[in-house]
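Engineer: I'd like to go over a predicted model; first the sequence, then the structure.
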Amino acid sequence: MAPKTDIEIARTAEKRPIQEIGAKLGIPPEALLPYGHDKAKVTADFIAGLEDRPEGRLILVTAINPTPAGEGKTTTTVGLGDGLARLGHKTAICIREASLGPCFGMKGGAAGGGYAQIVPMEDMNLHFTGDFHAITAAHNLLAAMIDNHIYWGNALGIDQRRVTWRRVMDMNDRALRDIVCSLGGPSNGYPRETGFDITVASEVMAILCLATDLADLQRRLGEIIIGYTRDRTPVHARELKADGAMTVLLRDAIQPNLVQTLEHTPAFVHGGPFANIAHGCNSVIATRTALRLADYVVTEAGFGADLGAEKFMNIKCRKAGLAPAAVVVVATVKALKMNGGVAKDDLKAENVAAVRTGCANLGRHIENVRSFGVPTVVAINHFAGDTEAEIAAVQDYVRGQGTEAILCRHWAEGGAGIEPLARKVVALAETDHHSFAPLYPDEMGLFHKIETIARRIYRADHVVADQKIRDQLTAWEEAGYGHLPVCMAKTQYSFSTDPELIGAPEGFDVPVREVRLAAGAGFVVAICGRIMTMPGLPPEPAAHSIGLNAEGQIEGLF
């Protein structure tokens, strides 16, 4: 008999009323705004009343560079939360919401897997509570107000050639990357070049995930730079009087969403900035709320540790005053074999030598994470075809790195299969030898920050950037933005900007082709290599397999 799919497992879950899940964290029913019976938003008033509470311990789950074999970072995050709860700890999980683009593109879902899932799985992967639609609407309202302002006389003197605010939609659509708008005559405005990004790449998404409350949200939205005048003076969203209406659209979206795992562990699922072109973490509001309600909070950062964990430490923790108590680096035998040069079709055969070669990628991530002063442990996400010799090779290698690799069977066994890792995490988190610090100080120059990440995290030799880019960074420093952290936008598949350069490469160049100032979010984006802010669909998108069965149930999500 074939094993159950993720969606079949999720469909048979015995979910408890969301008020019961909230009660586990001390959230009263009146502080929940239900969306049906199994999900709710936590009210802003309740969250504001938690301000003086002590915070629990924050556990970050990250991973090696992703491969087509899969790593299971979200699955491990969910499983670890269930494992900690099984040990009697008051636990909450914090992850991002799923984007429709990747869901219908390559991923097919993002709620964990097997018996380590968050439910309702179908809702989470589709429209959920409407947060992404609200972000899309707020972003595009600003875009409409820009063109409308220009149409009605352009009192701010916006240079149409220097409008930097594009439009967004939550779908992968390469045809919209570059467009010409306002065609059709004078009544439609002034034609200009623009384009679309995916919603998760929107600065509005990043702002929502970094804002501390509604007032901070509106302040940040007002700081958005939409373009420039002919003399290169920046024009802000507040000058267009757009920040108030945008905040109204986001009033409900900023409130965190509460759901549950298959084992009824509370889970906050909120926000979803991309990890390669944004900072890749769930919202600060959700994380801080969870920390004031639970003893342990398990969260994740997108893609490999070179992107997600680096930005979690250097952007989210810096801005929100957070400090992880321990970090889990997820790896799989299959992914390590691929990093060791094995083709995807050949992964079923035992290949201990390839595992050992691929471990160089894991070792680099361990070294990088520990450079932030945080204790680290490795989770081997178990697959049925893993052999004892391959698992032992990983454990031996990690032992040589001065830490431990623990075999985790949460996909098949739920929280019970990850208890050994949960015990280790508790032991690490309760030590008093933490010395967390970001990689670079605020006062370091912007280009120097880019170089620091490229050399210390990626192991590059040089950062290659035109004088125009360097001058732009200098101009931003002179305008008062030099203290901001940098957000590196590059491929997730390699430490380099070349997705084919797997393993642990050294001695390469990092080309920076563009820099963008996200003044509202509070970081500078360095776009490296061929990274896209609007993905395309693959040759066989997941959408081909998604539909309704004869009973009207959704099939094809995984």
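Structural biologist: Here it is on my side, so go on.
Engineer: make it CA atoms for all contacts and neighbour counts henceforth
Structural biologist: Noted.
Engineer: So what touches the longest helix seen in the chain?
Structural biologist: Looking across the chain with DSSP state H, the single longest helix is helix 131-151. Helix 131-151 has contacts (Cα atoms under 8 Å, 6 or more residues apart in numbering) with 99, 127, 155, 158, 165-170, 189-190, 199, 202, 204-205, 226, 237, 240, 242, 245-247, 249-250, 252-254, 271.
Engineer: which of the residues you listed are buried?
Structural biologist: Buried members of the contacts of helix 131-151, scored by 16 or more other Cα atoms under 10 Å, are 99, 158, 165-170, 189-190, 199, 202, 204-205, 226, 237, 240, 242, 246-247, 249-250, 252-254, 271.
Engineer: Could you check the strand ranked longest in the chain and say which residues are buried?
Structural biologist: Longest strand of the chain, by residue count under DSSP state E: strand 509-518. Buried positions in strand 509-518, judged by neighbour count with 16+ other Cα under 10 Å: D509, V510, P511, V512, E514, V515, R516, L517, A518.
Engineer: quick one: contacts for the spatially most central residue of the chain?
Structural biologist: By Cα atoms, centre = their mean, the chain has its centre lying nearest to G280, at 2.4 Å. Contacts for G280 were tallied using Cα under 8 Å, 6+ apart; they are G272, P273, F274, A301, G302, G308, K311, F312.
Engineer: State the distance from it to R409.
Structural biologist: 26 Å (Cα to Cα, to the nearest Å).
Engineer: before we go on, here's another structure to hold up against the first:
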Amino acid sequence: MPKTDIEIAREAAKKPIQQIGDRLGIPAEHLLPYGHDKAKIGQGFIDGLRDREDGKLILVTAINPTPAGEGKTTTTVGLGDGLNAIGKDAMVCIREASLGPNFGMKGGAAGGGYAQIVPMEDMNLHFTGDFHAITSAHSLLSAMIDNHIYWGNEQEIDIRRIQWRRVVDMNDRALRQVVCSLGGVANGFPREGGFDITVASEVMACLCLADDLSDLERRLGDMIVAYRRDRSPVFCRDMKADGAMTVLLKDAMQPNLVQTLENNPAFVHGGPFANIAHGCNSVIATKTALKLADYVVTEAGFGADLGAEKFFDIKCRKAGLTPSCVVLVATVRAMKMNGGVAKGDLGATDVEAVRKGCANLGRHIENVKSFGVPVVVAINHFSGDAEEEVAAISAYVAEQGSEAIVSRHWAGGGKGAEALATRVAEIADAGVSNFAPLYGDDMPLFEKIETIAKRIYRADEVLADKKIRDQLRLWEDQGYGDLPVCMAKTQYSFSTDPNLRGAPIGHSVPVREVRLSAGAGFIVVVCGEIMTMPGLPRVPSAEAIRLNDAGQIEGLF
């Protein structure tokens, strides 16, 4: 029996985190250790890096996720180890894991096989407490809004127009829509409310896009929490909550340093979902890594239609980042699923199904190229892949004007990714990227939505009623028209129908709701049946997670 991810991680020969910091030139006094194998980086050290030259930024993205698994994070870690294995100075930057999906269906976010970041158990559970701090800061604002109303409502908040929902870091469908303040006069004024998952909180987005604590406090203050009867906005700063929230987030703002199984440095920081938020690790972690390494390998959540688009149009636009190369992850198994093969039949060789399923891969290649960034396809190798199936993907990718490289990092770690690393470094060093966002800042908001829907999703139209269009125009009149849009839709398809695999055309994108995230600096566009509070599956992963007789965690993946 092959070892499980958690068994491999448990056997890791980890180095003390001070040694990992030494390799990056971080003095011990600027490392704030959390145990022996993880630490935060002090802001003073980060501030001292500003005059250093930036390294090359490499984005790892993927096809639309399937139940067969693609291994995007595994490839990100494997590529980072592979670059170090060929003598390059490389770091990895990924997101932190949310407890909700860990105990639900998606699992953790530390990689897999012999391409993992450790400590795996800590990363997939409480880690350094960042998500708890974000939940607490968000909850403080929630409490202060209702408290303000209770004590006389000086800001004249219309309780029918409170925008600020509560959050919890767990998949709990029962909390999507609630009525709060029941039970009498002492408990306030009853009203309808609801919960999102913590990773969908605007506080998370603000933290992940802020440059430092002062920028974070400004962004928090800019968040709109409600509207008055005259429709004028009420900001977080009107509640006088931004300062206290920043205090709660003081430590969470600092990047977390950990290591791969091969003792290479990695930042794991921030964790907005890609289907309901912008899906990238923090700007401060990425920018710091670019000052500390020649190559920084990062990832964007889910498929390229969501994660990569938001990485380019939101994170890179806002942070002034220029990616040098994109690695698009695909697997033979996922191609077969996109080609119509059932999950239970994936073990049988089916070259025709692979060819048919490659349409999804081709669409993503074309989309990423439209941003002006060179693309390499990484075929994440599984032991059951037939040579002719791999060859079919390689031939298809060549027809698209790109190249595919088989990578065996899951089984071989950095050595298994050397071929991929060599080619990625060559492309990054060649400086051939001509990156540009998909749309300009001055494009009207609804046109930005249409541009993404038509050029990335290949939809024929965007369906939005007059109320939504009027809301977008009002935000433009209020000075928010230059913001990018953050599309909240299913990750499983280019369309808003999760069952529509491959590369569909001729579909429509229905917009159900739009939300202004004025602090984060984008408009959230909720499409189709997407939920900002997920639910647990029929058999949640939590049922298999437990401590064994030795006190070790079992069942995490």
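Structural biologist: Structure's in. What do you need? Note that the coordinates shown come from a computational prediction; the quantities given were computed from them, not determined experimentally.
Engineer: ok, and the closest non-adjacent residue to the counterpart of H507 of the second structure in the first structure?
Structural biologist: The alignment partner of H507 of the second structure in the first structure, by TM-score structural alignment, is F508. Spatial nearest neighbour of F508 of the first structure, chain neighbours left out: A460 (5.0 Å); criterion: Cα to Cα, 6 or more residues apart in numbering.
Engineer: helix/strand/coil for that neighbour?
Structural biologist: Assigned by DSSP: H, G, I helix; E, B strand; the rest coil, the conformation of A460 of the first structure is coil.
Engineer: I'd say it and G507 touch.
Structural biologist: Yes - between A460 of the first structure and G507 there is a contact at 5.2 Å, judged by Cα atoms under 8 Å.
Engineer: average distance between the helix or strand in which A422 of the first structure is found and the second structure?
Structural biologist: Per DSSP states H and E: A422 of the first structure is located in helix 419-429. Superposed on the second structure, helix 419-429 of the first structure shows a mean distance to its aligned partners of 0.5 Å (mean Cα distance after the TM-score superposition for the first structure).
Engineer: Just give me the mean distance for the longest strand of the first structure relative to the second structure.
Structural biologist: Its aligned residues in the second structure lie a mean 0.4 Å from strand 509-518 of the first structure after superposition (mean Cα distance after the TM-score superposition for the first structure).
Engineer: And the helices in the stretch 101-250 of the second structure?
Structural biologist: 120-124, 130-150, 202-209, 213-222, 242-248 (DSSP state H, counting those that start in this stretch).
Engineer: just the stretch 301-450 of the first structure next, same as before
Structural biologist: All helices of the stretch 301-450 of the first structure, identified by DSSP H, counting those that start in this stretch, fall at 310-311, 318-320, 333-339, 352-370, 388-400, 410-413, 419-429, 446-456.
Engineer: Of those, which is nearest A286 of the first structure?
Structural biologist: A286 of the first structure sits nearest to helix 318-320 of all the helices of the stretch 301-450 of the first structure, at 11.6 Å, using Cα to Cα.
Engineer: So what touches that closest one?
Structural biologist: Helix 318-320 of the first structure is contacted from outside by L210, V284, P438, using Cα under 8 Å, 6+ apart.
Engineer: List the contacts of D460 of the second structure.
Structural biologist: D460 of the second structure touches A453, K454, I505, G506, H507, S508, counting by Cα under 8 Å, 6+ apart.
Engineer: from those residues, which would you call buried?
Structural biologist: When the contacts of D460 of the second structure are checked for burial by 16+ other Cα under 10 Å, the buried set is A453, K454, H507, S508.
Engineer: Quick check: chain neighbours aside, which residue is closest to L536 of the second structure?
Structural biologist: Nearest to L536 of the second structure is G104, by Cα to Cα, 6+ apart, at 5.1 Å.
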